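Trainee: here you go, sequence then predicted model.
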Amino acid sequence: MAQWALPLDAYQNDEGGNEAYAEQLLVGGCLESQGISWPVAYQPEQADGNGNTASNGRTLFSSDIAQRFGYHQARTIDLPGFEKAREIEEVPRELSASEDEAFTQCLRQARQKMGTEDPLPQLSQEFAVEPYDESERSAPVRAAAKKWVTCMKPLGISDLGSSPSEMPSDSLAKRFGLAGDGNTSPKPHSDEIAIAVKDASCRTSSGWTHVLYDTEYERQLPVVAKHADELNRLRIQIKARQERVHQVIADNAPAR
């Protein structure tokens, strides 16, 4: 439950970050061979999401996460090993017309080598939508959500929703620089952390987190059984793709 691991996760390619890194390593080498500087910093490989994001893409939330991030998304570069990568990425670099053409060609070659020209079918995400929606509407989850509302009311949030899935509310998102309106905040304020920690506590005490996870897990099982053949074919594709990506990183990654 801590990682919100679900049955359909086994059929999802959760290594988009590794693919992008491997791609850049090949592009960097290709450009360097043409006399074009394209430094790529060392990055640790990621396989289990990062910070407060699970490998299935779901945003995680707990008392520990609330204490650390509030409602903010953890940035990959906040993790060990990414500081140097950020320094390189933040250096402004205008490509000339010839460099841009070389980059496009190198990128095409990199994707051909890794076999990542085409995206994999997103069956896991597609099949997960209905079980999640059904779980949110189920009687046990709605009953737990009502208890959560009662627990949260003392905070006096004017636009408090009827479910934890609606947090942070619009007013809180704007107040804490999360609304995407240009007034963004890079780090959580103490008030945000206090509300997030209370929210996490209420989700636990109301039973909402536990019952939603259990319900969603159970509702995914028949979906996996129903689509077993196509999911297993996809899993074979994912494994082969990931092996190619990891090999590229092993062969081309710079020293730490």
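Mentor: Sure thing, it's come through. Residues are numbered from 1 along each chain as shown.

Trainee: okay, CA-based contacts and neighbour counts for the rest of this
Mentor: Fine.

Trainee: quick one: contacts of the helix or strand encompassing A128?
Mentor: Assigned by DSSP states H and E, A128 belongs to helix 123-137. Around helix 123-137, the neighbours that count as contacts under CA atoms under 8 Å, 6 or more residues apart in numbering are 8-9, 11-12, 141-142, 212, 215-216, 219-220, 223, 231.

Trainee: which of the residues in it are buried?
Mentor: Across helix 123-137, burial judged by 16 or more other CA atoms under 10 Å covers 124, 128, 131-132, 135-136.

Trainee: ok, stretch 245-256 next?
Mentor: Residues 245-246, 248-249, 252-253 are the ones in stretch 245-256 that count as buried (16+ other CA under 10 Å).

Trainee: just how off-centre is it within its chain?
Mentor: Relative to the centre of its chain, stretch 245-256 is centred 22 Å away, using CA atoms, centre = their mean, to the nearest Å.

Trainee: below is structure B, check it against A:
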Amino acid sequence: MTRIRPLTVAAVAALALPLAACASQPVATPELPEQDVAHWVMPLDEFWAPTIDALPNYTENLLVAECMGEEGIDWPIPWQPTDDASYLPPTANMSGMQVLTPEVAREYGYRAPANTGRSDPEGAETMTKLNAIAASTPGFEPLFGACLDEAREQVPSLRLNDWRNRLAGWYYESMEAAMRAPEVEQTGAAWQQCLQDRGYPVDLAAPLTLDEWMPSEELLAKTGVPARWQPGDGGPENPLSQAEVDLAVADAECRASSGWMDAFYQAMWDAQVELVAQHADELVRARDDWITQRDAMLALVAEHAPAH
């Protein structure tokens, strides 16, 4: 049975963006934003938007709902916001990098939202409802497939998801390069010593390594912090403990005092500067395409969205 996904749908593989083949005149290397460690601002940020896959999927689903309605099938798609701010939690940033400050650590421990994406408590309920409709409707799959194909003639969901994945790959590439930078390795040793001096038996070479991130499973066990949680998991069955908060605060303070946070930021920034220079044409053309497509999709949403 087809399982319906009415919320954000991410592509699973990064494919070449067709726009690159359409290049005619080279573009100038984009200007860099102001550096900002606290908000982890990066050179690739201006080519990314939190709604880059949420908006195409929402628009697509609205068009499918109208198409299904014309066939006498109620396909309820709830209202969703279309602004970037609604899809970026307060502690998150465009890089998806968790900036662990003492203030964040005191409130969230290690559980602060680090990635873009809107928490939608109605999402599971909506999917359950739509899957029930799909299961009880004779001839559903060919009808739904035809409606989806018709919607995708107006919404470039797959192309924009390809672009999203390519950007995500470059973000991760820059993060990997930063982990290998000599100055990051040097300050990582100072960070480790700082935590050990505070009584935490840390064996990681840095807060983020290619193999493991803080806090390690071994350290959690040694310090009495509950077993690894899922992001945002602070429910009654796994509440935020004082032990976790204390560890996270010490970690945050040591990241700053050792110089690791600044070193890692600068190394990741430098890696992205190179990526932006290397792929300037593709980045600018894809960004301009996104802006054009976004305006077109917002017009479709305004025409088809349910009342809010």
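Mentor: Looks like it came in fine. This one's a predicted model, so the numbers in the text were calculated from it and none came from an experiment.

Trainee: so what number do they get for TM-score?
Mentor: For this chain pair, the superposition-based TM-score is 0.78 by TM-score structural alignment, normalised by the length of structure 1; 249 aligned residues with a CA RMSD of 3.2 Å.

Trainee: before we move on, the earlier item: among the contacts of helix 123-137 of structure 1, which ones are in helices?
Mentor: With DSSP state H as the criterion, helices contain 141-142, 212, 215-216, 219-220, 223, 231 from among the contacts of helix 123-137 of structure 1.

Trainee: CSV for these, including distance to A102 of structure 1?
Mentor: As requested, those are exported to CSV (distance: CA to CA, whole Å):
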residue, distance to A102 of structure 1
V141, 54
R142, 55
L212, 50
T215, 51
E216, 47
R219, 49
Q220, 45
V223, 45
L231, 38
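
Trainee: ok, which pair from those is furthest apart?
Mentor: R142 and L231 (30.9 Å; CA to CA).

Trainee: picking that back up, now the buried residues of helix 123-137 of structure 1 as a markdown table including distance to L107 of structure 1?
Mentor: Compiled in a markdown table, the buried residues of helix 123-137 of structure 1 are given as follows (distance: CA to CA, whole Å):
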| residue | distance to L107 of structure 1 |
| --- | --- |
| S124 | 27 |
| A128 | 32 |
| P131 | 38 |
| Y132 | 37 |
| S135 | 42 |
| E136 | 42 |
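
Trainee: for G70 of structure 1, state which of the ones in helices among the contacts of helix 123-137 of structure 1 is nearest.
Mentor: For these, the nearest to G70 of structure 1 is L212 (21.1 Å; CA to CA).

Trainee: what's the local residue count around the closest one?
Mentor: 22 (other CA atoms under 10 Å).

Trainee: how about the one 10 residues further on?
Mentor: Here the neighbour count serves as a burial measure; for P222 of structure 1 (other CA under 10 Å) it reads 13.

Trainee: go on, the one 5 residues further on?
Mentor: A count of nearby residues for H227 of structure 1, using other CA under 10 Å, gives 12.

Trainee: that one corresponds to which position in structure 2?
Mentor: Aligned counterpart of H227 of structure 1 in structure 2: H279 (TM-score structural alignment).

Trainee: same check on R241 of structure 1?
Mentor: Aligned counterpart of R241 of structure 1 in structure 2: Q293 (TM-score structural alignment).

Trainee: again with A20 of structure 1
Mentor: In structure 2, the residue paired with A20 of structure 1 is N57, using TM-score structural alignment.

Trainee: its match touches S157, doesn't it?
Mentor: Yes: counting by CA atoms under 8 Å, S157 is a contact partner of N57 of structure 2 at 6.5 Å.

Trainee: where does the residue nearest in space to the middle of structure 1 land in three-state SS?
Mentor: Centroid check for structure 1 by CA atoms, centre = their mean gives G57 as the closest residue, at 3.9 Å. At G57 of structure 1 the chain is in coil, as set by DSSP: H, G, I helix; E, B strand; the rest coil.
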